[in-house]
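Asks: no FASTA, just this:
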């Protein structure tokens, strides 16, 4: 896969994968043999070794037991996870953003993180932790802006988002913040960096009731990520991902066209400027 396009969170996991392969081969095991002993597929072991996917801590600890490595892989995995600025359930989703070929999102409450301005991101963080120390807020905003640099690349990943109309109407941080945020969305669309659609209130009940992210990769199966309060689920079961993709297509079909959506976003931005 291509390297990560913001920061370089993949580097540590490449080292993990190299060490895993070295230790597995030293133990005389194939990917299939190691996978069968820790109850996962040979393909998964291969994805761990090539840093396409990150193993959960319990899997790293199981590999240590099978390979007799005295907890090395578990300690390394724990260190890499703890070095991430994101909570555990979101860290792998952020990692996968950096190596995705396509990203499709549906947002019901807020502008997706990759598209947020600094002021909007700050308002969202303050809403979630109104009495948080300033340093915590600054770190969260910096991490979110770092994610947004993914879109500095002119073409990769291809990004498509459907925003519920409530995202445009909810006043996050005040009128000036909303004006800046919506103008940022317009600018991204105008330079053909992203495709945006708006699901209008008139479309009725949406097929999706919460945030959903779909990602595809050059040499790995697609995944879906959905999030709720203080929790998130990364799905890679083919049937579950296919179901999410079909549901997303239903939402996209009910949304306004990209052209009509841009007109609505511009209009909302002008309303906030008044």
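Replies: Structure's in. What do you need? Predicted model only: the values in this text are computed from it and were never measured.

Asks: alpha carbons only for contacts and neighbour counts from here, please
Replies: Noted.

Asks: all helices in the stretch 101-250 of the chain, in order from the N-terminus.
Replies: Remark: helices assigned in the stretch 101-250 of the chain by DSSP state H, counting those that start in this stretch are 118-128, 134-148, 165-169, 175-190, 238-254.

Asks: Use this one as the comparison:
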């Protein structure tokens, strides 16, 4: 989705630097893109590639940065960029900074360094002589096998004569290589690693749950019961529980998290009475945490969320992203029309849900009922 939206802009940016016929073709494509709503008066493309500018990029990215990662064969399917690339995040929407793991960042940086070295006609040994580093070390930087620190990168950029926007972008990128997140090396499916990455970057997370307690607020026992219900080897289930609990560290930060819980979630006996008692006690405790809000949608209420659970992730810059999950698959939605619909649904659900205090009281009531049932009494 993101790729299809950005490819026409990439093509136009390249045509913009061409004279005569290329310029006319670029102008025609720009007019078509404008009619489709792909350009705005404030976008870098509209500002910097116009009939009055014949030199291509003015303040936006120079062509020396090369093609996007999906064109270089990384296979990620979306632009692997983040907020550090200010011009690019503004261009395509900062929420599409998306999903760049530590290894992806390291590989992309290394690829850029190798291209610039080759364009300068330098061998690994020659660049090493200029920077005081061995050629094997530089080779490992270029393959992404070894992260490069800021001081070494500055030496390389100086030796290669890289300045301006390219220098700023690469320096911003390298700042993230020294800080791996737990999900960068976790043994987990890419779709879950992507979700964890987005959760770590979000400023606000709103989650609708209609079947089970959301993963970010599950206990280990509850998570294990849910995953056992889906089947699979026990060791694999326990490993997935560990990953799920690791995701919850995001709630220790500043993100504002809201869970909209269908009341049936509090009634469904996942894992048995004692597991439910412990789970609801944890919900009651979490609801008192400053950045966590739990709201209950009363049973019997017909609401627009009955068609399926979802997670709405919002960011400090750019458009929101919606995560939807089924039994074996999941999807990330980032088109404005799609995310706007989920934002509207979220607003409706907030208006229909019980307030935070009433929800906490109801959670306590269900916790007491499950406690009684765990001691042999009727629910």
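Replies: That came through fine. None of the values given here were measured: they were computed from a predicted structure.

Asks: Kindly provide the TM-score of these chains.
Replies: For this chain pair, the superposition-based TM-score is 0.72 by TM-score structural alignment, normalised by the length of the first structure; 232 aligned residues with a CA RMSD of 3.7 Å.

Asks: Dump the helices of the stretch 101-250 of the first structure into a markdown table; add distance to residue 58 of the first structure as well.
Replies: As requested, the helices of the stretch 101-250 of the first structure are exported to a markdown table (distance: least, CA to CA, whole Å):
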| stretch | distance to residue 58 of the first structure |
| --- | --- |
| helix 118-128 | 30 |
| helix 134-148 | 27 |
| helix 165-169 | 38 |
| helix 175-190 | 40 |
| helix 238-254 | 23 |
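
Asks: For residue 29 of the first structure, find the nearest of those helices.
Replies: helix 238-254 (27.3 Å; CA to CA).

Asks: That closest one maps to which residues in the second structure?
Replies: On the second structure, the counterpart of helix 238-254 of the first structure by TM-score structural alignment is residues 336-352.

Asks: can you redo the helices of the stretch 101-250 of the first structure as a markdown table with distance to residue 226 of the first structure and mean neighbour count?
Replies: Below are the helices of the stretch 101-250 of the first structure laid out as a markdown table (distance: least, CA to CA, whole Å; neighbours: other CA atoms under 10 Å):
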| stretch | distance to residue 226 of the first structure | mean neighbour count |
| --- | --- | --- |
| helix 118-128 | 18 | 19 |
| helix 134-148 | 18 | 16 |
| helix 165-169 | 17 | 18 |
| helix 175-190 | 22 | 19 |
| helix 238-254 | 10 | 16 |
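
Asks: right, and those helices - which one's nearest residue 157 of the first structure?
Replies: Ranking the helices of the stretch 101-250 of the first structure by proximity to residue 157 of the first structure (CA to CA) places helix 134-148 first, at 11.6 Å.

Asks: other SSEs contacting the closest one?
Replies: Here helix 134-148 of the first structure touches helix 118-128, going by 3 or more CA pairs under 8 Å, 6 or more residues apart in numbering; DSSP states H and E.

Asks: In the second structure, point out the residues matching the helix it packs on.
Replies: The aligned range for helix 118-128 of the first structure is 220-230, by TM-score structural alignment.

Asks: Now do the matching stretch: everything it contacts.
Replies: With CA atoms under 8 Å, 6 or more residues apart in numbering as the test, stretch 220-230 of the second structure has contacts from 215, 234, 237-238, 241-242, 244-245, 270-271, 275-276, 279, 327.

Asks: Mean distance between that stretch and the first structure after superposition?
Replies: Comparison of stretch 220-230 of the second structure with the first structure after fitting gives an average deviation of 1.1 Å (mean CA distance after the TM-score superposition for the first structure).
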